[in-house]
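Undergrad: Here you go, sequence then predicted model.
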Amino acid sequence: MYLQLGQVPTVVISSPRLAQEILKTNDAVFANRPTTLASQILFYKAQDIAWAPYGSYWIQMRKICTLELLSVKRVRSYSFIRDEEIKSMCKCLESSAGRTIVLRDVLVQLVNDVICRATVGDICKDRSTLIDVLFDIMRAVIAFNMGSYFPNLQFINAITGKKAKWLKRQKQLDIILEDILEEHRSHRPSVGHDQEDLVDVLLRIKENGDLDQPITIDNVKAIILDMIIGGTSTSSMTLEWAMAELMRNPQIMKKVQAEVRAKANGNTIAEDDIQNMHYLKMVLKETFRLHGPPLLVPRISREDCKVEGYNIPVKTRILINAWACGTDLDSWENPDSFIPERFENSSINYLGSNFELLPFGGGRRICPGISFGVGIIENALANLLLHFDWELSNGLRPHELDMTEAIVLSNLPKNPLKVVPITVSLDKYKGSQVAG
């Protein structure tokens, strides 16, 4: 679908077949990002990974991210952080057992704590302020901005006060990040790289100075923003939707809980346990399919290109409707229904090679933090199902649960999920399973 959004020619892609044309066949042509005033101000002249233009700098930073920041070994080194924070979450839920809670508050706290500790460590004294500022930045980036569609009218941002607000927020953010970097310079790990958080890794790479393009402190700050923003809202959103779908589908809830409790090693869940929880993974795939980000981060064509016989000129903005791909009638049977079993004998995954399922995007610009984010989601959901039974609040029945979506920072439930956690005696459960 072609749209003329102000002065910006835009093409919307809404099928897996055409998404493959953009993300695979012509990936290099559509590897650029649009330039916006918000991303220029808030992300240090777009020197992060998400908004940086395609070129030698982005290629270098993407390589650093893949090999150093979010490698399999590095992600595993953060597992103790995830486990500690999940244990803390479960203790919090135990103290609220039998009472109604807003699950979103618990999940957002969990995800924020895991990602902040892995990124900036335990020494960030302004963590809550940092998160608040980052959420403001996310709102600014995704909010409607007249200047993004009428580049000749950028002065509107100054008249309306948006530019001044962004500059103020960026200055506040820069002070926090500078404090974080100074703390890390003063307290660098003295033994091995395994104890490094992501800021330590970036500072080490910068100081080694053996890069094709030397990186600056502003580059480091921009990447830190990506690491924190990239996972906070999306991971907690996925967990809330997964729990909402399970509350609305009690039979699926019973089935996945039975698997988790059968596979878990006593009161704890190890990495190997998760790998054997095949139905849990199907539940998450189905959650990604129905409730992932509706639109992928925009791309822009670097040159003229022909797709399916249509001419797409240079500098055309490309929007990929991931939700439409995930509910495409030609790809999915009963696409609007939550049916984890559809993945039982399916090789479809969310790693970017199956264009019917694109929660993390695809091609060169695919999210580099998939394993990190999914690790948090899988372990958190497994622990929620292992340690607790769940009831809806105020006698609400499953079919009455409001599943209306609200597009804010991401595709959240319009009304936060309210549930009642019921602590489970796992020893009793295991005994009944053996007796059965």
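TA: Happy to help now that I have it. These numbers were taken from a predicted model, which means no experiment stands behind them. Numbers count the residues shown, from 1 in each chain.

Undergrad: Every contact and neighbour count from this point should use C-alpha atoms.
TA: Will do.

Undergrad: and Val434, how many residues sit next to it?
TA: 7 (other C-alpha atoms under 10 Å).

Undergrad: Shouldn't it be within a strand?
TA: No - secondary structure of Val434 (DSSP: H, G, I helix; E, B strand; the rest coil): helix, not part of a strand.

Undergrad: tell me the contacts of it?
TA: For Val434, no contacting residues are found, by C-alpha atoms under 8 Å, 6 or more residues apart in numbering.

Undergrad: cool, and Val102?
TA: Here Val102 is in contact with 416-419 (criterion: C-alpha under 8 Å, 6+ apart).

Undergrad: here comes the other one, which I'd like you to weigh against the first:
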Amino acid sequence: MVDVLLEIASDPNLEVQIDRDGIKAFIQDLIAGGTESSAMTVEWAMSEILKKPEVFAKATEELDHVVGRNRWVTEEDILSLPYVDAIVKETMRLHPVAPMLAPRLSRKDVSVDGYDIPVGTRVLVCVWSIARDPVLWDSPEEFMPERFLGSKIDVKGQDFELLPFGSGRRMCPGYNLGLKVIQVSLANLLHGFAWRLPDGMATEELNMEEIFGLSTPRKFPVEAVVDPKLAAHLYTEA
């Protein structure tokens, strides 16, 4: 990608021009929005699963039944894995990568809950707080993927209780790809390996502190012991 952008920048005959600062900003956006966010969500999901072995057991049971032990999970399998999908949604609810959505501007004077908001006011939506609102969620601080089984609440920006990718015209443009990457990555981690905490560490000892900022990564990297579950020849093929 960098090579292509540098080639474009060095060609004066192209209609589209980009300088080195533009290349740097473009690559930074790709890394921050396209890889860091997905990896961060998967790490939070694994952290929550390590604290609840029963969730791992339910997920692997579903994966073994739907996918089997002779292959990896593919994108086409996700529609048949409602519990894995529920784990992803619950992770995005409890640990949204972007706690504050992209800023909005009010386009007209409006009154909301007794507050007068004039036109042009910059509005920031805190999805982190919405996801922990006891009015909207039962036991909001608890990791319970089961809450999404049979639920119509989705992450596509139409259900305001759950907006990990935002909503409307300023919604994340790559949400569809990002969601698939997270779902397939997490499903294969659960399907191909057996995970547990290091010897001597109890589940309540797993530190779940987060760094609050433009993103919400773990304060300390998660540590886990992993053993292969699938046949050895699958790793060779992969």
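TA: That came through, no problem. Just so it is clear, the structure is predicted and the values come from calculations on it, not from any experiment.

Undergrad: Now the TM-score, please.
TA: Superposed pair, TM-score by TM-score structural alignment, normalised by the length of structure 2: 0.84. Supporting alignment: 227 aligned residues with a C-alpha RMSD of 2.7 Å.

Undergrad: before we move on, the earlier item: ok, of the contacts of Val102 of structure 1, which one's closest to Lys91 of structure 1?
TA: Of all the contacts of Val102 of structure 1, Lys91 of structure 1 sits closest to Val419, with 16.2 Å by C-alpha to C-alpha.

Undergrad: Quickly find the element holding the closest one.
TA: Using DSSP states H and E, Val419 of structure 1 sits within strand 418-423.

Undergrad: By how much does that strand deviate from structure 2 on average?
TA: For strand 418-423 of structure 1, the mean deviation from structure 2 after alignment is 0.9 Å (mean C-alpha distance after the TM-score superposition for structure 1).

Undergrad: Now do that strand: which elements does it pack against?
TA: Applying 3 or more C-alpha pairs under 8 Å, 6 or more residues apart in numbering; DSSP states H and E, one finds that strand 418-423 of structure 1 makes contact with helix 79-95, strand 101-102, strand 388-392.

Undergrad: So which bit of structure 2 is it matched to?
TA: Mapping strand 418-423 of structure 1 onto structure 2 (TM-score structural alignment) gives residues 223-228.

Undergrad: go on, stretch 367-383 of structure 1?
TA: Using TM-score structural alignment, stretch 367-383 of structure 1 pairs with 172-188 in structure 2.

Undergrad: what comes into contact with that stretch?
TA: By C-alpha under 8 Å, 6+ apart, stretch 172-188 of structure 2 touches 34, 38-39, 41-42, 45-46, 63, 72-75, 78, 84-85, 88, 156, 165-166.

Undergrad: and if we set it to 6 Å?
TA: Residues outside stretch 172-188 of structure 2 that contact it (C-alpha atoms under 6 Å, 6 or more residues apart in numbering): 38, 73, 165.

Undergrad: and if you look at stretch 314-329 of structure 1?
TA: Here stretch 314-329 of structure 1 has contacts from 9-16, 289, 294-296, 298-304, 335, 356-358, using C-alpha under 6 Å, 6+ apart.

Undergrad: Buried residues, it. List them.
TA: Using 16 or more other C-alpha atoms under 10 Å as the test for burial, stretch 314-329 of structure 1 gives 315-328.

Undergrad: Where does it end up in structure 2?
TA: Under the criterion TM-score structural alignment, stretch 314-329 of structure 1 matches residues 119-134.

Undergrad: Heading C-terminal from the longest helix anywhere in structure 1, find the next helix or strand.
TA: Secondary structure of structure 1 read by DSSP state H shows that its longest helix is helix 217-248. Downstream of helix 217-248 of structure 1, the next assigned helix or strand under DSSP H and E is helix 250-263.

Undergrad: and that following helix with helix 217-248, angle?
TA: Between helix 250-263 of structure 1 and helix 217-248, the angle comes out at 110 degrees (axes from the mean of the first three to the mean of the last three C-alpha atoms, to 10 degrees).

Undergrad: Identify the residue range in structure 2 corresponding to helix 250-263 of structure 1.
TA: Using TM-score structural alignment, the partner range for helix 250-263 of structure 1 is residues 53-66.

Undergrad: Average offset of that stretch relative to structure 1?
TA: For stretch 53-66 of structure 2, the mean distance to aligned residues of structure 1 following superposition is 1.1 Å (mean C-alpha distance after the TM-score superposition for structure 1).

Undergrad: Let me know whether my guess that Gly68 of structure 2 is in a strand holds.
TA: No - counting by three-state DSSP, Gly68 of structure 2 is not part of a strand but coil.

Undergrad: Around it, count how many other residues there are.
TA: Count around Gly68 of structure 2 with other C-alpha under 10 Å applied: 14.

Undergrad: Grab the most central residue of structure 2 for me.
TA: By C-alpha atoms, centre = their mean, structure 2 has its centre lying nearest to Thr41, at 3.8 Å.

Undergrad: Relative to Glu142 of structure 2, how far out is that one?
TA: 17 Å (C-alpha to C-alpha, to the nearest Å).

Undergrad: all strands of structure 2, in order?
TA: 104-105, 110-112, 115-117, 122-123, 193-196, 225-228 (DSSP state E).

Undergrad: I'm done for today, thanks for sticking with me.
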